[in-house]
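Engineer: My questions concern the predicted model and sequence given below.
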Amino acid sequence: MRVSEAAGVLQHRQFRWFFASGVTNTLGSMMTPIALAFAVLSVDNSAGALAKVLAVEMTANIVFVLFGGVVSDRLPRRLVLQTCRIAMAIVLGALAALMFTGHATIGWFMLLGGLAGGISAFSMPALQGIVPQLVPEGQLQEANALMSFVRNGSNFLGPALGSALVVAGGPQWAFVIDALTFVASSLLLLPVKLPPPAKGATSFITDLRTGWGEFRSRTWLWVIVLAFSVLNAIQSGTIGVLGPVIAKSHDSLGVRGWGLVLSAEAIGMLLMSLVLLKIRLNRPLLSGMLGVSLLSVTIVLLGVDPVTVPLMAAAVVGGAGIETFGTGWNVAMMQNVPGDVLSRVVSYDMLGSFVAIPVGMVLFGWLATIAPTETVLVGAGIVYAAVALSTLLVPSVRTLRQRSEESATEAALAPTD
């Protein structure tokens, strides 16, 4: 399959508008994380202040994600996504106004960060639920790989562009630009026509139970989510917390070298998203879990011999593995979970996968105080690989195949031309 053929998913008019909306939103948002960090530090130059803001944002996301899943299955998903993007534009506009007027405080950052996290808890389940309504089953991998390519490219370029903008005009201008792109991306969704959601008079609790039933009825699904509650905790604690510590204490790596390692991981993800436009993952979960296990090499190497170039090579491979899993996982979910409950199942996936991230950050920070950091990293890398590969003991994880034929419900998809 040539790239030009794979990108044929763009022949679907509805998906083209959806993709254009996503690209616009991503290009604006790629600068915001680094702008937010510098904005917080300009008010209170301490790691503790930044940690508080980020912790509130993540906590709000975790608390509201199940509500987001129910709402995204009950209401038109396009409307949910548009509302979330307009709400995010308001939050970013408020951040910019506080910075321009000199009234920004850590309290304001925490409040607005919490609002942003809550909004994301609604937008992410809606976003995942829309894609299979726009393209045939046989093109879900191409659609996800194409969106990943844009996202990964932005992750690679975003920090550099965001830093330049912060230096040139201050973080408030990044907030302004991102707010405008959220508005534009919301407007670009107007031509996207989706089938109406299933009508029902069930209660919120009943909807949650239905989603939970769909989630736990698929062994491959809950096994991998359970595994990622551990994997994400390890990754956040090792790469997110101990990585910078090792970088500062080893001249063979250093802060600049650590930045190169993180960029190398983004390059690996970017390159793999291109590969996945050409090569089909016949067994998406098998390929994905084998791929994600490769991140363990980076973690172990960080503890054994933290040298920039070898770590960069390992990070490229690890990034490619992460992207393989991400695309394979999305395809497996979109093909095997009914569309009318997909957002709720996605919300359970997000809750289970993300809830341990703050725990991992705290846990590994504590472990580094009672044991040599190098020993902690090597042990964590071994556990990471063991947990990832142990999922392959489950037959449904090994054997789940991607359906290449168009689904029987293709006729119900939004019209294309």
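Structural biologist: Sure thing, it's come through.
Engineer: contacts and neighbour counts: CA atoms only from here.
Structural biologist: OK.
Engineer: Next up, the contacts around S287.
Structural biologist: For S287, the contact set (C-alpha atoms under 8 Å, 6 or more residues apart in numbering) comprises L281, T324, F325, G328.
Engineer: what's the farthest-apart pair in those residues?
Structural biologist: Checked with C-alpha to C-alpha, those reach their widest spread between L281 and F325, with 10.0 Å between them.
Engineer: rewinding a little: any chance of TSV for the contacts of S287, columns distance to G254, neighbour count and secondary structure?
Structural biologist: As requested, these are exported to TSV (distance: C-alpha to C-alpha, whole Å; neighbours: other C-alpha atoms under 10 Å; DSSP: H, G, I helix; E, B strand; the rest coil):
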residue	distance to G254	neighbour count	secondary structure
L281	37	20	coil
T324	29	26	helix
F325	30	22	helix
G328	34	27	helix
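Engineer: put this beside the first:
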Amino acid sequence: MKIPKTFASLGFRNYRFLWFSTALANSGQYAFTVAASWLIFSLSNSTALVGAAVFATMIPGVLFGPIIGVLVDRFDRRRLLSIALFFNACNTGCLALLGSMGAVAPGGVIASAFFLGISFNLQMTCTNAIMPDLIPKTALFNATALQGSVQHGAGFLGSALASPLLVLVGPFAVFSLCFLLYAAAGMQSLRIQTNQTPHAQSGTLRISSLFRPVIEGIVYMRKTPILALLMVMVGLHCLLTMAYTSLLPQFIRDDLTADSGIYGTLMMFIGLGAIVGNLSTASISTPRGQGILYIVMAIASGLSLVALGLTHTPLFAFIVGLTVGGSQAVFMAINLSFVLQRASDEYRGRVASVNFITASGAMAVGNFLYGSLSQTIPPKINMFITGGSFVVAVIVLLLISPTLRSFYQKSVLAKKKQVSSAV
């Protein structure tokens, strides 16, 4: 049976295992975020502590990302991926067990989020670096779009599973669900077979041998300016349009006058938007079409966050949430595709790690900062300011950067072909 063009990459056996593993693991990540954020807010009534939890999840990408990038380049990526997933299963399982005994405080949840962030960083770096080993390069855009549908769209499944458990049973039932999802993801990862040849001198790991490859990766990226531009774009995007998670509990309580059920449902709609957005664009095959979509989704992600801040009822928040999730996920998928297309295999782990560091670091700082300032700057005003600022930033970059404009402009070679055919 012929596979539809939208799902072409799923025709490759090993990629299917990676895709299902990512779907399960990221559903666990979103379910954890829903339960941890609401639990901390319920125990402390502090948006700042919610921001600290999100910060703790994302800051390990900045602290350990360079070293993780080197490990991913030097050792078996599939094995490292499995280790990360099973570690997450143990982490969330322990949190569920301690919670059932009434032995969890906000500080304990934040500590669990920090360790989850370390393994999540390893998981995502391995996932992004391993994709080109499983599929032809011509299918890479389709594969990253499908990955985006579950990396960001897993918010739909994770929130859909977590919301009723959160309302009917409590957050510790959600942590038990996370354990099951991560364990299942780890089992899927064990079935992946790759042709990767790790670039390692030996199997011995020495701290002194890690820093030189980090410097080499930085030098490589400096010599590839288009990679630097893509890192700037993803950093600004994550700082200004995706660092709103810590604001949602207060936004839902104060502006939508709703409870935890609405919180989980809004996360579900944001995830659904990510799925629909990525699947509807996965079949775009021309570089120019991808470039045009990249710019459009960048602007749409800023405007949709502004619109979310202007909503006053759950129904309208759900509708806008679809556009928030869709535009953000499509932008991130295309950015990742552009990065992986331009990174050589030898440096791919380090480049993927820097991409993750930039994204997670920006979101960590943004969530911590916005959560801390939430009493001074209400969530809806924050969304309006940050979303609008990103739209302005994209327009400025379009005016000053020929490289960014080249993403959607016809190439010189294509123009010459058109002229010669006309003659």
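Structural biologist: Okay, I see it. Please read these numbers as outputs of a predicted model, since none were measured by experiment.
Engineer: can you count the residues close to G388 of the second structure?
Structural biologist: G388 of the second structure has 20 neighbours, counted by other C-alpha atoms under 10 Å.
Engineer: Quick one: map it onto the first structure.
Structural biologist: In the first structure, the residue matched to G388 of the second structure (TM-score structural alignment) is I382.
Engineer: in what helix or strand does its match lie?
Structural biologist: helix 373-390 (DSSP states H and E).
Engineer: mean offset of that helix relative to the second structure (after superposition)
Structural biologist: Its matched residues in the second structure lie on average 3.8 Å from helix 373-390 of the first structure after superposition (mean C-alpha distance after the TM-score superposition for the first structure).
Engineer: Run through who's touching that helix.
Structural biologist: Outside of helix 373-390 of the first structure, the residues within contact range by C-alpha under 8 Å, 6+ apart are 227, 230-231, 234, 238, 242, 246, 289-290, 292-304, 367-368.
Engineer: Drop anything exposed from those residues.
Structural biologist: Buried members of the contacts of helix 373-390 of the first structure, scored by 16 or more other C-alpha atoms under 10 Å, are 227, 230-231, 234, 238, 242, 246, 289-290, 292-303, 368.
Engineer: Just those: which are in helices?
Structural biologist: The members of these that map onto helices under DSSP state H are 227, 230-231, 234, 246, 289-290, 292, 295-303, 368.
Engineer: Would you mind measuring from Y30 of the second structure to L404 of the second structure?
Structural biologist: Relative to L404 of the second structure, Y30 of the second structure is positioned 32 Å away (C-alpha to C-alpha, to the nearest Å).
Engineer: same question, T197 of the second structure
Structural biologist: Counting by C-alpha to C-alpha, the gap from T197 of the second structure to L404 of the second structure is 33 Å.
Engineer: who's more crowded, those two?
Structural biologist: L404 (20 against 14).
Engineer: right, and that one touches L398 too?
Structural biologist: Yes. Between L404 of the second structure and L398 there is a contact under C-alpha atoms under 8 Å: 6.1 Å.
Engineer: check which helix or strand covers T202 of the first structure.
Structural biologist: Applying DSSP H and E as the criterion places T202 of the first structure outside every helix and strand.
Engineer: count of neighbours near it?
Structural biologist: For T202 of the first structure, using other C-alpha under 10 Å, the count is 9.
Engineer: again with D207 of the first structure
Structural biologist: The burial count assigned to D207 of the first structure is 21, neighbours taken as other C-alpha under 10 Å.
Engineer: SS state for the equivalent of it over in the second structure?
Structural biologist: The alignment partner of D207 of the first structure in the second structure, by TM-score structural alignment, is P213. What DSSP: H, G, I helix; E, B strand; the rest coil gives for P213 of the second structure is helix.
Engineer: tell me the contacts of P213 of the second structure?
Structural biologist: Contacts of P213 of the second structure by C-alpha under 8 Å, 6+ apart are V70.
Engineer: From R79 of the second structure, how far out is it?
Structural biologist: From P213 of the second structure across to R79 of the second structure, the span is 21 Å (C-alpha to C-alpha).
Engineer: Trace G117 of the first structure over to the second structure, please.
Structural biologist: Aligned by TM-score structural alignment, G117 of the first structure pairs with G117 of the second structure.
Engineer: Quick one: residues contacting its match.
Structural biologist: A56, T57, M58, I59, P60, G61 are the contacts of G117 of the second structure under C-alpha under 8 Å, 6+ apart.
Engineer: quick one: what helix or strand has the last one in it?
Structural biologist: The secondary structure element spanning G61 of the second structure is helix 60-74 (assigned by DSSP H and E).
Engineer: distance from that helix to the first structure after superposition?
Structural biologist: Mean for helix 60-74 of the second structure is 1.3 Å (mean C-alpha distance after the TM-score superposition for the first structure).
Engineer: what's the angle from the helix or strand just after that helix to helix 60-74?
Structural biologist: Note on helix 60-74 of the second structure: by DSSP H and E, the next helix or strand toward the C-terminus is helix 77-100. Helix 77-100 of the second structure and helix 60-74 are oriented at 150 degrees to each other (axes from the mean of the first three to the mean of the last three C-alpha atoms, to 10 degrees).
Engineer: so what does helix 77-100 of the second structure touch, helix or strand wise?
Structural biologist: helix 106-134, helix 171-189 (3 or more C-alpha pairs under 8 Å, 6 or more residues apart in numbering; DSSP states H and E).
Engineer: Mean deviation, it versus the first structure?
Structural biologist: Mean for helix 77-100 of the second structure is 1.1 Å (mean C-alpha distance after the TM-score superposition for the first structure).
Engineer: swap in stretch 268-281 of the second structure?
Structural biologist: Here stretch 268-281 of the second structure, set against the first structure after superposition, deviates by a mean of 2.7 Å using mean C-alpha distance after the TM-score superposition for the first structure.
Engineer: neighbouring contacts of that stretch?
Structural biologist: So stretch 268-281 of the second structure is contacted by 6, 145-146, 148-150, 152-160, 318-319, 321-330, 333 (C-alpha under 8 Å, 6+ apart).
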